[in-house]
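Peer 1: Predicted model and sequence below, questions to follow.
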Amino acid sequence: MTLPMNERVRHIQLSGIRQFFNLVANEKDMISLTIGQPDFPTPDHIKEATKRALDEHFTSYTHNAGYLPLREAACRFVETKYGLRYTTDEVIVTVGASQALDIAFRTILTEGAEVILPAPVYPGYEPIIRLCGATPVHVDTRKTGFKLLAEHIEPLITERTRCIVLPYPSNPTGMTLTSDELKQIAALVKGKPIWVISDEIYSELVFTGKHESIATWLPDQTIVINGVSKSHAMTGFRIGFLFARQWIVEHMLKVHQYNVSCATSIAQKAALEALTVGINDANDMKKQYAERMTYVYDRLRAMDFDVQKPNGAFYIFPSIAQFHQSSFDFALQLAKEAKVAVVPGSAFSTYGEGYVRISYACSMEELEKGLDRMESYIKKGAR
């Protein structure tokens, strides 16, 4: 007997990132340059704050929107860092940035709506969009340095367009948008019945200049997503933040409330420590990521890879067109013969085909070893 299920779920694929990671995870002596997991430990003062929360019995439900001191700290953080102004009624503490995206999409999307997003792109957006009965409209950004520009967006806007996703700094490319590029998108969208979801989870990891948010120029139509996973090496704590105008936050809070009630109380205390005492914790990590990025970029260029130099996050996205293989076949062969795991570009939409993603969120020693193996493999004649 086959019992009924949601057909939209049936047609969703597991993340290509995880599929490939799982495929090679048990291989001996594998250098994995796959997952976006910071190799830095969570700072000690944050771990101590977590222990104190337990000792102080801070183990009950918090307000649905989150522990008030944490919401206050989150508002101060984005104002201090990026000049964004929100009140405590304009922020929700979520179970990671992923849950923030989920409640945002489920609040603003209706059946038949369209969502414009750049490609190649992180694979976590499309499944949620489709579960909402909406349609993702991918924009090929390969000819503009992996940047989604106003000139791309304008011809794609229809009466069904409800949202544009700006995921910068980008996973998988590490690219960012300039203030001028953001201003042009804001000018295009302003006054239209279109939301912008600005996924800024890597905002603290920008190597040149400072991170800028489109919410600076389009505050009433922007939903900002952020969190402490990448900035403070707190992926397992699962704390994200959603910022938007109060009237729409009130509706998103209803979805959040029936989805998870509230984020974990202990993790919220840890995040409070991160955003206050640890407000600049990301600086040392960012410095090391920048050094790793330069090293990986230079090594890839020396191997004759065609590759854009990233300006943020901890990913780089070289072309493998020269090898005349699909990205999956190239990555699989590299894993089997050189014991180096990278993510096939096809995991990031069809526009990622012909590329691979390398994560440098691992030690310099691992990067050196992995790139040495890759170079030896290529010199032998990758096939």
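Peer 2: Nice, I can see it.
Peer 1: drop to CA atoms for contacts and neighbour counts, all remaining ones
Peer 2: Will do.
Peer 1: Determine the three-state secondary structure at residue 307.
Peer 2: For residue 307, the secondary structure call by DSSP: H, G, I helix; E, B strand; the rest coil comes out as coil.
Peer 1: And the strands in the chain?
Peer 2: 31-32, 91-94, 114-119, 135-140, 161-166, 195-199, 222-227, 240-243, 315-316, 340-341, 343-344, 356-359 (DSSP state E).
Peer 1: Redo those strands as CSV? Include mean neighbour count and distance to residue 179.
Peer 2: Formatted as CSV, the strands of the chain follow (neighbours: other Cα atoms under 10 Å; distance: least, Cα to Cα, whole Å):
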stretch, mean neighbour count, distance to residue 179
strand 31-32, 22, 35
strand 91-94, 30, 24
strand 114-119, 24, 18
strand 135-140, 20, 20
strand 161-166, 23, 13
strand 195-199, 23, 14
strand 222-227, 26, 15
strand 240-243, 27, 20
strand 315-316, 28, 22
strand 340-341, 27, 35
strand 343-344, 28, 30
strand 356-359, 27, 26
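Peer 1: May I see those arranged in CSV, with distance to residue 267 as well?
Peer 2: Putting the strands of the chain into CSV (distance: least, Cα to Cα, whole Å) gives the following:
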stretch, distance to residue 267
strand 31-32, 28
strand 91-94, 11
strand 114-119, 31
strand 135-140, 33
strand 161-166, 27
strand 195-199, 21
strand 222-227, 12
strand 240-243, 10
strand 315-316, 27
strand 340-341, 32
strand 343-344, 30
strand 356-359, 26
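Peer 1: which residue sits closest to residue 328, ignoring its sequence neighbours?
Peer 2: For residue 328, ignoring the flanking residues on the chain, the nearest one in space by Cα to Cα, 6 or more residues apart in numbering is residue 344 at 5.0 Å.
Peer 1: roughly how far apart are the one you found and residue 327?
Peer 2: Per Cα to Cα, to the nearest Å, residue 344 is found 5 Å from residue 327.
Peer 1: next, the one to line up against it:
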Amino acid sequence: DEVIIFKPYYPGYLPMITMTYAKPVFVDTSKTNFTITPELLAQYVTDKTKVILICNPSNPSGNVMSREEIEKIVDYVADKDIFILADEIYNELSFVDFTSFASFPKIKDKLIIVNGFSKSHSMTGWRVGYTIFPLEYRKLFVNATLFTLGSPVAVSLAAAESAITKYSDRSHVRKIYQERAEYLYKRLIDLGFEVVKPKGAFYLFVKYTMFSDLDSFEFTMDVLKEVQVALVPGISFGNEGYFRISLIADIPTLGETADRLKKYLDNHKK
């Protein structure tokens, strides 16, 4: 069985695919401006394809699929025996109008959605998530998770209930991340980096090869040692020549980050 996974991808996907003895099939979206199209998919779908895994909004690129883009993918798989597994964990942190794959009834019998409270309500350590899928597969899901998940901790469930009932409007959080994204995006562009314009989540995915011939692991380690800025190498997400930077810090800290990156670049001019 084959699972289509789009580069750049969240690193946690790969072990979940290989643990089930499925084969990950990588589709690089860096050549299509990080967008997913039926034409691109068609080059990789085979009679062994069982799942198309899509992270929307994307970690690490911050790209968000438009309703039109999603509808084209839905139409493409509608007559195929292929599941869409949609990771929508960042849906509340989309800077543009967000459309869920659940908006299209024609694929409800072949759609699995995963989500949770980690990103929307900053509840990463509480470990509460949920999935939506066709009821006929409930037994399979229970069999697969019974001895790894058990059941959520009661205090975490109570916290999640409070989060979704008392704090369902996340627009102020969205605004904070969007301001940070726009600020750091401009600072890095001014430094000469190529940056994917983020539409959601809280990361920037940055191309650095115009400044260095080092691979992404070596580059990020070098930056860490010299100017104490922590970056994640692009190869962790399947794409060499990039790094991911988080927007969790406030704007003054992000400003210091940009200043330190400028210092690093000034010390390593080609």
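Peer 2: That came through, no problem. For clarity, every value in this text was computed on a predicted model and none was experimentally measured.
Peer 1: Superposed, what's their TM-score?
Peer 2: TM-score of the superposed chains, computed with TM-score structural alignment, normalised by the length of the second structure, equals 0.95; 267 aligned residues with a Cα RMSD of 1.2 Å.
Peer 1: circling back to that earlier point, list the contacts for the counterpart of the residue nearest to residue 328 of the first structure in the second structure?
Peer 2: Under the alignment (TM-score structural alignment), residue 344 of the first structure pairs with residue 233 in the second structure. By Cα atoms under 8 Å, 6 or more residues apart in numbering, the residues touching residue 233 of the second structure are 216-217, 219-220, 240, 242-244.
Peer 1: run the last query once more with 6 Å
Peer 2: 216-217, 220, 243 (Cα atoms under 6 Å, 6 or more residues apart in numbering).
Peer 1: Pick out the most distant pair among the residues you listed.
Peer 2: 217 and 243 (8.7 Å; Cα to Cα).
Peer 1: before we move on, back to that, residue 261 of the first structure is nearest to which of the strands of the first structure?
Peer 2: Nearest of the strands of the first structure to residue 261 of the first structure, taken as Cα to Cα: strand 91-94 at 9.7 Å.
Peer 1: which residues of the second structure does the closest one align to?
Peer 2: Using TM-score structural alignment, strand 91-94 of the first structure finds no match anywhere in the second structure.
Peer 1: residues in contact with the aligned residue in the first structure for residue 99 of the second structure?
Peer 2: Using TM-score structural alignment, the equivalent of residue 99 of the second structure in the first structure is residue 212. By Cα under 6 Å, 6+ apart, residue 212 of the first structure lies in contact with nothing.
Peer 1: Could you measure from the alignment partner in the first structure of residue 166 of the second structure over to residue 270 of the first structure?
Peer 2: Mapped onto the first structure by TM-score structural alignment, residue 166 of the second structure lines up with residue 277. From residue 277 of the first structure across to residue 270 of the first structure, the span is 11 Å (Cα to Cα).
Peer 1: Between these two, which is the more surrounded one?
Peer 2: Using other Cα atoms under 10 Å, the more surrounded residue of residue 277 of the first structure and residue 270 is residue 270, with 24 against 11.
Peer 1: residues contacting the more buried one?
Peer 2: Counted by Cα under 6 Å, 6+ apart, residue 270 of the first structure has contacts 46, 49-50.
Peer 1: that older thread, mind checking the strands of the first structure for the one nearest to residue 16 of the first structure?
Peer 2: Smallest distance to residue 16 of the first structure across the strands of the first structure (Cα to Cα): 7.9 Å, for strand 343-344.
Peer 1: and the closest one, how far from the second structure on average?
Peer 2: Aligned to the second structure and superposed, strand 343-344 of the first structure gives a mean residue distance of 0.6 Å (mean Cα distance after the TM-score superposition for the first structure).
Peer 1: so stretch 299-313 of the first structure corresponds to what in the second structure?
Peer 2: Taking TM-score structural alignment, stretch 299-313 of the first structure hits residues 187-201 over in the second structure.
Peer 1: ah, wrong one, I meant stretch 128-146 of the first structure
Peer 2: Going by TM-score structural alignment: stretch 128-146 of the first structure matches residues 16-34.
Peer 1: Give me the residues contacting that stretch.
Peer 2: 1-7.
Peer 1: same thing but at 8 Å, please
Peer 2: 1-8, 14, 35-36, 40-41, 44, 61, 63.
Peer 1: In the top helix by length along the second structure, which residues are buried?
Peer 2: The longest helix of the second structure (DSSP state H) is helix 171-191. Residues of helix 171-191 of the second structure classed as buried: 174, 176-178, 180-181, 184-185, 187-188 (neighbour count, 16 or more other Cα atoms under 10 Å).
Peer 1: Check the mean deviation of that helix from the first structure.
Peer 2: Looks like 0.6 Å for helix 171-191 of the second structure (mean Cα distance after the TM-score superposition for the first structure).
Peer 1: That helix packs against which elements?
Peer 2: Using 3 or more Cα pairs under 8 Å, 6 or more residues apart in numbering; DSSP states H and E, the elements in contact with helix 171-191 of the second structure are strand 194-195, strand 203-207, helix 251-267.
Peer 1: I'd like to know which of these is closest to residue 96 of the second structure.
Peer 2: The nearest among those, by Cα to Cα, is strand 203-207 at 15.3 Å.
Peer 1: Make CSV out of the buried residues of helix 171-191 of the second structure and add distance to residue 92 of the second structure.
Peer 2: Listed next are the buried residues of helix 171-191 of the second structure as CSV, based on distance: Cα to Cα, whole Å:
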residue, distance to residue 92 of the second structure
174, 7
176, 12
177, 11
178, 12
180, 16
181, 15
184, 21
185, 20
187, 25
188, 25
